[in-house]
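Participant: need a structure here:
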Amino acid sequence: MESLKKLFPFFLIIILSFFAIRPLLLNGFFPMHDDTQPSRVFEMASALKDGMVPVRWSADLGFGYGYPIFNFYAPFAYYTGAVINLLGLNPLDATKAMMIIGIILAGISMYLLAKEFFGRPAGLVAGLLYLYAPYHAVNIYVRGDVAEFYAYGFVPLVFLGLYKIYKENLYKHVFLVALFFALVIISHNLTAFIITPFYLLFSIFLFIKNKNRANLFIALGLGVLLSSFYSLPAILEMNYTNVVSQVGGGANFRDHFVCLSQFWTSQWGFGGSAKGCIDGISFMIGKYHILASVLSILATLFLLLKRNFKVLEKDTIQIVTLFLSFLLLSVFLMLSASQFIWDSLPAMEYIQYPWRFLLIASFSVSFLSGGLFLLLKQYINPRIYMIVIFSACIAVVFLNFKFFSPQTILAKDSSDYVSKNALNWDISKITSEYMPKKFMKPKNISQIANLKSVENNNIRLESYSKKTNRIELNLRTVQKTNVVVPLAYFPAWRAYLNGREVSTKEATKGTSVQLVPGKNNLVFAYKETKTETIGNILSISGIVLLALGIIKRPR
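Facilitator: This is a model prediction of the structure:
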């Protein structure tokens, strides 16, 4: 019976998430800002089938020239979708399943955190508030930012693990913090950049309370180590691509501060962010989220004035206060009044949009709201309390499910995202920032990559094969000449001519290699760069250290 009680909240969150995931259960698919998701899942699955681990390259995107998208765009969600695809679902259905998992994850993770402080019933309400936060809906059905809402789902689990280290200092909690922090990083690097200072503040707060908890910082460090296979190249190899072009211009943070009134109410839309107080996208924190958290804070203040620590433990009151400060700080950083901070910290330019701090605001108000329902428990009888909890859960869903709906559902299937033309042209036009800086983008579909384009009066292509991590061409030349292979230049690609490595040069339409007269067997193989190799070694080191901790931990 006790085990059923423990499992019941998980079942309830999954059942009540139906209204958040319902559009993903229908035929077809919906438009979104980042309308590339099934294509990326397909490309990830194709790379895994070709034996590329970790996956760094997409062979078909980038107008067919390929590009190292998974070196820079956090890949975890796509690994999830790719595994589902390889297990049998088509790329579109695998993408929907991937998204459903990420959506439900948010509710479950917040429930696990909030129940630690407020109990299961209150934790359940907090979990649903987090799942049904308006910003969560924006990321799913407006922006289509799968990477960000996956990270959103993992965020509470790191806070939970850190608190568990403070309370019990068991190795399993160090392991879980390291794992979940790594998952935040490889789910969405910008979310990791935003949330890490808050994790550090939380850890410092807990360390001050108990100086024997250095494991708080060790766990976070191990998380960074585990994610190094992705994060190190993402930082150090950016200059080989045009990723930096996304900073400034239309994504200049100075044009995307939020007006205070927009946190309470702003028009729901499927457009973009603009300068001023009228945007095509909503930045609401959620009226009912705000009301519940304000009531919780007022009730906590009342207890403080009464010096009543029987209802809420002193630790809980302190952490509620800390998370309130997180809420206020996140709101401030979204307002134009904070521009001096943004201007003084150049790295914050990479965040692009100050309203990304809605993640912290949504997290904080959802957690704080859980405290209200714990306080109610002290003043009403258990039966009425459970009726209140049930009513609150239904109200959260009823009042917020309207946000979890796309603009429209189109009659699309997988072929609309994974056909050659879709990958090489339609989807490639959406994101081209992972191409080399000197690359000359095709002006029409006839200019997309084609290995047969290497042929001319001096070169005859006799045969070729192409995989994600290997391209082989058998060529016959009349004289010594250069060939430009339609492969986006990237230092990880090594060229081998008749079995011997040869130098390559960057060209505006691919990678150039010098051929010899006669028969030429030209092979391009993806060999990880030194940076990528070091990143892999650091990640493996993190795994080894965690494994040693499991083996050698006190029994």
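Participant: CA atoms for contacts and neighbours, from now on please.
Facilitator: OK.
Participant: What ranges does the stretch 401-550 of the chain have for its strands?
Facilitator: All strands of the stretch 401-550 of the chain, identified by DSSP state E, counting those that start in this stretch, fall at 459-467, 470-477, 481-485, 493-497, 500-502, 505-507, 510-515, 518-526.
Participant: Can you check which of the ones you listed gets nearest to Ser432?
Facilitator: strand 510-515 (14.3 Å; C-alpha to C-alpha).
Participant: And that closest one, what does it pack against?
Facilitator: In terms of contacts (3 or more C-alpha pairs under 8 Å, 6 or more residues apart in numbering; DSSP states H and E), strand 510-515 is packed against strand 481-485, strand 505-507.
Participant: With distance to Asn210 and mean neighbour count as new columns, can these be given to me in a markdown table?
Facilitator: Conversion of these to a markdown table gives the following (distance: least, C-alpha to C-alpha, whole Å; neighbours: other C-alpha atoms under 10 Å):
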| stretch | distance to Asn210 | mean neighbour count |
| --- | --- | --- |
| strand 481-485 | 60 | 18 |
| strand 505-507 | 56 | 17 |
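Participant: Show me the one of these that comes nearest Leu162.
Facilitator: Between Leu162 and the helices and strands packed on strand 510-515, the shortest separation by C-alpha to C-alpha is 46.9 Å, and it involves strand 505-507.
Participant: Against which helices or strands is that closest one packed?
Facilitator: Where contact means 3+ C-alpha pairs under 8 Å, 6+ apart, strand 505-507 is packed against strand 510-515.
Participant: compare with the first, here's sequence two:
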Amino acid sequence: MKKQYLRLEQRLMEWMNRCSKSHLILFLLGGLLILNLGVLLIPDIPHAHDLSFQLSRISSLAESFKLGEIPRVYLGYLNNYGYANGLFYGDLLLYIPALLVCLGMNVVLAYKLFLVLVTVATMATVYFCVQTLVNSRYASLVAVTLCTLSSYRVIDIFIRGALAEVCAFIFIPLIVVGLYEVIYRNPKRWYWLSIGFAGCFLTHNISFALMVGFTFLFVCFGVKQFWKEKSRFGYLILATVVTIGMVSYFLFPMLEQMMSDQFVLTTETVTADVAGSTRSLIEVFLALPYGKHDGIAGIGIVFVMVLLLRFNKRNGRFQINQLTDQLFLFALLSIWAVTPFFPWKLVLRVLSPLAMIQFSWRLFLTITVFLSILGGIYAMRTMTSMKQRVRFYGLIVGLLMVPYLLNVGGQYASYLYHTRVTGLIQPVDLSTYSIGLGEYLPLGANPTEISERGEVITSNDDQLQVTFSRKGLTLSVKYHGASSSAYLDLPLVYYKGYQIDDPSLTLVKSEEGLVRVQLNGQTEGTFTIAYAGTRLAQVTVWVSCLTTMGVLVYIYRNTKNSKQG
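Facilitator: Below is the predicted model:
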């Protein structure tokens, strides 16, 4: 057996020596993509926790695009009453699968293709990050493999259906690159910090909040560099301002909504029991879904090996002023924060906004990215010969595939068995769009009551006669026989930004959280109401577009000057 293995290894080494490095890297990355997402070739897709919610978002966006609209309030939700996903939950990347649906593609197929594109983008940014830090193809390949096949990311895709968090994997490596450039190398490349944070904010707010916290720590540890070259701090401020400008079309309208009304999001979610969501050390490193924890898996045993590699003498002494050792320290801090040994209750008394992360295991995201980057760097330094590198790479792929097969294989086996043999599970149903926990409903809006109410206009005046037609969230209404105090409650959930074409009428929110039109003594008339967004929302779209264009021009000129220099 050993002889056969050595013979196979020798042939592999000979084949690798004949290949160009570029072709070899592309071949391995392609194989990695197939390992990660090859199961998507199986027809249909298992029921992940949030799958219906994600498919609903894509389908609703597609319906709006077909009407020529870019929505903030989504169509099709709550019997066409509308639901403001787009005001509170970044959806920019979802335009891609939504456009595919508009072109005639099945929504599940569009979702699968989007997962492929997101994975390719994640591979690209992780590779770029490590290549920027250490200029090593092998280190970049190892890092990409660790991140792409990591248990937490795989669970996010196939079991949790946490699409927004999966997208956040794309942007965290760019934030690391931006921090490295601003603090330690070329601060004129600050734009990676802005692109990373903007992308993170527009995909997953919780990941954005986590990275803001870690950035504060990175800056604190890099204070010596800022003291030596004070211009670096100026570039950090510039990156912050530009980030705000890039995301302003989403940030400020969201804040405007939250200041104008109360929502389930702002009154209930922040009370999450973060301390109660911790994991034991065994659960942190054993990458299996635990039924009692709703299928959340740990980071995997492979990262124990990464942590131990730090203490190999070839990785040098621990230096707190190095970005890699800061990543290592913050990964350890995060692991501690996921365990019961971390004083969450005390920390939250001082830093109550941290409760927005909801669950301590959210930190598995940053732990996975940080340790993936470090795993590539440590492997490059420790494995010096080609044979060592090939063996180490094979080892990490094996360690990653075991939990992958148990988690994803188990998910698919159960789904296929219960859909095709027992018939206990039905394929994904999008006849009713999922609102998840209804976080973006205004207080007073009850989804059950809305469902029972139906698509009707009601009034406090029994004698009032009303007819209406609708196109999406645009209602054309005709009424007559109204009393002086009459009002109409429309089949629309109230969000600030609805506009009516009759200035004599007044829009307010009803006690049930619906759009109410006060007729103000008008006995008869017609009006059209639609969600057009607020003036602030309309202005900040231009701010974001102009800021983004300015960043692109800056990148072009900076890159051109660097090549000429």
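Participant: re the thing from before, tabulate the helices and strands packed on strand 510-515 of structure 1 (TSV), appending distance to Asn239 of structure 1.
Facilitator: Output for those, formatted as TSV (distance: least, C-alpha to C-alpha, whole Å):
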stretch	distance to Asn239 of structure 1
strand 481-485	22
strand 505-507	14
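Participant: Tell me which of those lies nearest to Lys443 of structure 1.
Facilitator: strand 505-507 (16.9 Å).
Participant: Contacts made by that closest one with the rest, please.
Facilitator: Identification of contacts with strand 505-507 of structure 1 by C-alpha atoms under 8 Å, 6 or more residues apart in numbering yields 438-439, 484, 489, 511-513.
Participant: cutoff 7 Å now
Facilitator: 489, 511-513 (C-alpha atoms under 7 Å, 6 or more residues apart in numbering).
Participant: follow-up on the earlier one: so which of the helices and strands packed on strand 510-515 of structure 1 gets nearest Leu303 of structure 1?
Facilitator: Leu303 of structure 1 lies closest to strand 505-507 among those, at 67.3 Å (C-alpha to C-alpha).
Participant: In terms of secondary structure, what does the top helix by length along structure 1 contact?
Facilitator: Identified as the longest helix of structure 1 according to DSSP state H is helix 91-118. Applying 3 or more C-alpha pairs under 7 Å, 6 or more residues apart in numbering; DSSP states H and E, we find helix 91-118 of structure 1 packed against helix 2-16, helix 37-49, helix 76-86, helix 120-131, helix 146-168, helix 358-377.
Participant: For the fifth one, give me the average deviation versus structure 2.
Facilitator: Average distance, helix 146-168 of structure 1 versus aligned residues of structure 2 after superposition (mean C-alpha distance after the TM-score superposition for structure 1): 2.3 Å.
Participant: Just the buried residues of the longest helix of structure 1, please?
Facilitator: Under the neighbour-count criterion of 16 or more other C-alpha atoms under 10 Å, helix 91-118 of structure 1 has 91-115, 117-118 buried.
Participant: Ala547 of structure 1 is nearest to which of the helices and strands packed on helix 91-118 of structure 1?
Facilitator: Among these, helix 146-168 sits nearest to Ala547 of structure 1 (C-alpha to C-alpha), with 17.9 Å.
Participant: List the buried residues for the closest one?
Facilitator: In terms of neighbour count (16+ other C-alpha under 10 Å), helix 146-168 of structure 1 has its buried residues at 146-166.
Participant: And stretch 243-254 of structure 2, by the same measure?
Facilitator: Residues of stretch 243-254 of structure 2 classed as buried: 243-254 (neighbour count, 16+ other C-alpha under 10 Å).
Participant: Alright, I will stop here.
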